[in-house]
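# Dropping the sequence and predicted coords here.
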Amino acid sequence: MDNHKSQIVGIHSHLEMGSLEERAVLEFEDESLFSPDSASRKTHSREGPLVLAPSPASETSGTKCMSNSIFNSIKVVVFSTKINLLVPFGPAAILVDKFTNNHGWVFFLSLLGIIPLAERLGYATEQLALFTGPTVGGLLNATFGNATELIISVYALKNGMIRVVQQSLLGSILSNMLLVLGCAFFSGGMVFSKKEQVFSKAAAGVNSGLLLMAVMGLLFPAVLHFTHTELHFGSSELALSRFSSCIMLVAYAAYLVFQLKSQKNLYVPVDEGGDQTEGDEDEAPEISKWESIIWLTILTLWISVLSEYLVNAIEGASVAWKMPIAFISVILLPIVGNAAEHASAIIFAMKDKLDISLGVAIGSSTQISMFGIPFCVVVGWIMGRPMDLNFQLFETATLFMTVIVVAFMLQEGTSNYFKGIMLIFCYLIVAASFFVHIDPTSIVDKPSKH
């Protein structure tokens, strides 16, 4: 009996020794996968050089990993927001243009189709900016933040529709400063009705100064033209516009350096405390750097395609809807490019992050006035189009009054729902003014002779 037990114990110990040896071998092999020294020892212990060939299993897993990455990227960019339900309206606009001649429907469907693309373009820019740092991120936001308006403007310039370019860029500034900022002030004031929301007066003051500089650049060519005091009629205001545009672009570049490098402390939100670290931790990229670049390329190309249909249908839509082109350009077109900014500014204001709302609304207006408009003048110069800063007296006076009103609203560094109501009402007055305004330089806007 004792012999039998000893045999059993010997068998068990032998099995345990064998399992320990197998485990040690497995641990050694696993260690060699992660330790360069152990891997080199294992390689030299064998006869001849070791050639590691990729196994079919590793190739399959790599392909599967890549497909999962693509699927996740599409899931995040395409299916993560409900506004992408408007994407099919873009192809619908192309089909309507191919099979019918209804410019009103083509224009309307193109407008709806561009809205989600503009929002996703802003998202992809933000994701890429997380990899590039604040300086390059600021340049990316300056370039792609208003990319939709710039793409539409370039196509309109290509078609010689200079007034559409001027009025759409002007409308984008007015929309951001009055409608977007007004809705942000109103919604934030209603949520926090028992306290006064505050924001950085320093950042608001710098942006107000840049907007007044842009007004100066637009005012002098218009006054020269209106008073007929140019040295050479027509050519002097064009030369002045191109010179002023170059100055404004340099000033905007200096503003970026000032904001991102020299005086970063001026742009720290007034209520920022311990929340900064939480915000930084939450700012984790959802897609990779190369995925962001690929999505930026795809979205820009698709916006370019729809912009061509949109621009070509503007005059037909004006006739079909019996609306002045000035109203379509100043009021309707900017709603497309500012839809995402409008929503984000309201959301941040309702979270009591008014500095971000101000950066979205006033910062976007500063980008367009100091970068977008001069950029279009330079592009028109390259194309041989006489794009200038003479926005006509009516449009220039509207911009001047808007900048003055907003500057007075921002000088205290506080906001409430009543200021929001005032800005929204100002925008309604501007919209009504352009609805009854006949652009003297537009043939289509002139009343038909009976």
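Now that the structure is in, tell me what you want to look at. Fair warning: this is a prediction, and the values are worked out from it, not measured in the lab. Residues are numbered from 1 along each chain as shown.
# all contacts plus neighbour counts: C-alpha atoms, from now on.
OK.
# Which neighbouring elements make contact with whichever strand or helix holds L117?
Using DSSP states H and E, L117 sits in helix 103-132. On a contact count with 3 or more Cα pairs under 8 Å, 6 or more residues apart in numbering; DSSP states H and E, helix 103-132 meets helix 89-99, helix 134-144, helix 289-312, helix 314-321, helix 333-350.
# Need the contact partners of the second one.
This points to helix 134-144. 121-122, 125-126, 128-130, 256-257, 260-261, 367, 371 (Cα atoms under 8 Å, 6 or more residues apart in numbering).
# again, 7 Å this time
Residues outside helix 134-144 that contact it (Cα atoms under 7 Å, 6 or more residues apart in numbering) are 125, 129, 260, 367.
# for the longest helix along the chain, packing partners?
Scanning the chain for the helix with the most residues, using DSSP state H, yields helix 2-34. Secondary-structure packing of helix 2-34 (3 or more Cα pairs under 7 Å, 6 or more residues apart in numbering; DSSP states H and E): helix 36-45.
# Comparison target, given below:
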Amino acid sequence: MDSDNRYNNDDNKSRNNDASTIKINSHVEMGSTQSKSVFEFEDQSLVGPEKHSLDEAPLRALYSGGANDCCPHVLKNSVADSIRTVVFSAKINLLMPFGPLAIVVDKLTGHHGWVFLLSLLGIIPLAERLGYATEQLACYTGPTVGGLLNATFGNATELIISIYALKRSMIRVVQQSLLGSILSNMLLVLGCAFFAGGLVHSKTEQVFNKGTAGVNSGLLLMAVMGLLFPAVLHSTRTELHYGKSELSLSRFTSCIMLVAYASFLFFQLRSQHNLYIPVNQAEDQTEENSDEEEAPEITKWESIIWLSILTAWISVLSEYLVNAIEGASVAMGIPVAFISVILLPIVGNAAEHAGAVMFAMKDKLDITLGVAIGSSTQISMFGIPFCVVVGWCMGCPMDLDFQLFETATLFITVLVVAFMLQEGTSNYFKGLMLILCYIIVAASFFVHRDPKAIQDKPQNPKQ
């Protein structure tokens, strides 16, 4: 009997222990389920398209003690992170203080040589950061629109400088700086990209889409034709009304070129977008990996705000830069043509230069061509005609008469690049040839004497 009672007591204890264990386990499971649901909810918010979305602020406030205390903190952290990412993440931003220093030097001393150099150095990091902000915005718009945005904002520096030069009737500075931008993109930027990509991928020959290169080459030849006829008409003295016919022809041709560029955009974005599919189809297989590697670092609205800030600051420095060009030419003994064709475009193309080389080293030559050749196409088919139309509205006789020397230089450059691209392949030797061609062009403009000397108030028969 004692053994039976003992056995029953042990059995009851075990049942009670099992029941308590079940209760404890049920509480643990319920707690884990609740915590799991909370963490899963937070994880879903973290993998969303925007990490700092305003929709998440009330949800995070539930766990941090109230929405009123959380929202300012989140927004403050977001602004601080954005400034840290854009301003303090690149070593080239060490040149940013030269911009305010140029303004101080201009106000205190008025030394044009120093103002020009400091403004030039101050614009370099701004142009590079402008390209960075454009790339971040392109992550939200897709590759085709992103390439167009890269080319557009990549050329914003040159267009801003050109507009300020037009206000001062410095037509030759506008013509030569835009010409230099085309030459720099086609020879220096593309050459450095081919050279760097060829060295990194020396065992295999890099390939790109020949269709894209062919369309851009055709547009560049059309731009050369638009610039060639006014120059030949002026040089041969065969114009119907001296000083007026070439101006009228330039304005008419500019309108035609703008229509052609708009048609090209429609062709690229809507009609024949399949033509612009990259040749390297292996990228499609690793699309998810590439998306993770190229995830945007700032949000869409932060990119737009930074684009506005950088463009405004570049506009301020461009005014000081343009005002100091002639004085810097005298102070440093450098021809204005060399400053306009070589120095200004190198600064303006800083973003394209860095981006094109980086993409070539990653074996993404189609993007490299979109940045370098696409930028040249946009300057020749949009930038130059746009400045002619803007000058027309301002009463400034901006025309397409780029003089025979400069037009011939552009024509030969387009032919050289077109022959380099016709095979659809690249290597470091082709890049080296393009770089050497640019050195020849730079030396030519260093010894070139501009027949239309730039003055503060140029006397032009077309006025």
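That came through, no problem. These numbers come from a predicted model, not from an experiment.
# Among the contacts of helix 134-144 of the first structure, which one lies nearest to Y155 of the first structure?
Q367 (19.5 Å; Cα to Cα).
# Return the residue of the second structure aligned against that closest one.
Aligned counterpart of Q367 of the first structure in the second structure: Q378 (TM-score structural alignment).
# Look up which helix or strand that match falls in, please.
helix 365-378.
# Which element, helix or strand, includes V77 of the first structure?
helix 56-78.
# which residue packs closest to C255 of the second structure, ignoring adjacent ones?
P385 (6.9 Å; Cα to Cα, 6 or more residues apart in numbering).
# distance of that neighbour from Q176 of the second structure?
14 Å (Cα to Cα, to the nearest Å).
# higher neighbour count, these two?
The neighbour count for P385 of the second structure versus Q176, taken as other Cα atoms under 10 Å, is higher for P385 (26 against 23).
# is it true that that one lies in a strand?
No. With DSSP: H, G, I helix; E, B strand; the rest coil as the criterion, P385 of the second structure is helix rather than part of a strand.
# if I look at it, how far off is A351 of the second structure?
Applying Cα to Cα to P385 of the second structure and A351 of the second structure gives a distance of 23 Å.
# same deal with Y63 of the second structure?
For Y63 of the second structure, the distance to A351 of the second structure equals 43 Å [Cα to Cα].
# Neighbour count: the two, which is higher?
The neighbour comparison of Y63 of the second structure against A351 (other Cα under 10 Å) goes to A351, with 26 against 11.
# SS state for the spatially closest residue to I362 of the first structure that is not a sequence neighbour?
Nearest residue to I362 of the first structure, sequence neighbours excluded (Cα to Cα, 6+ apart): M177, at 6.0 Å. Under three-state DSSP, M177 of the first structure falls in the helix class.
# In contact with the aligned residue in the second structure for S318 of the first structure, which residues?
Under the alignment by TM-score structural alignment, S318 of the first structure pairs with S329 in the second structure. Counting by Cα under 7 Å, 6+ apart, S329 of the second structure touches 335-336.
# Which of the contacts of helix 134-144 of the first structure sits closest to T43 of the first structure?
A129 (43.9 Å).
# Show me what G122 of the second structure lines up with in the first structure.
Aligned partner of G122 of the second structure by TM-score structural alignment: G113.
# gap between that match and A313 of the first structure?
Distance from G113 of the first structure to A313 of the first structure, by Cα to Cα: 14 Å.
# Over to A57 of the first structure?
54 Å.
# I'm done for today, thanks for sticking with me.
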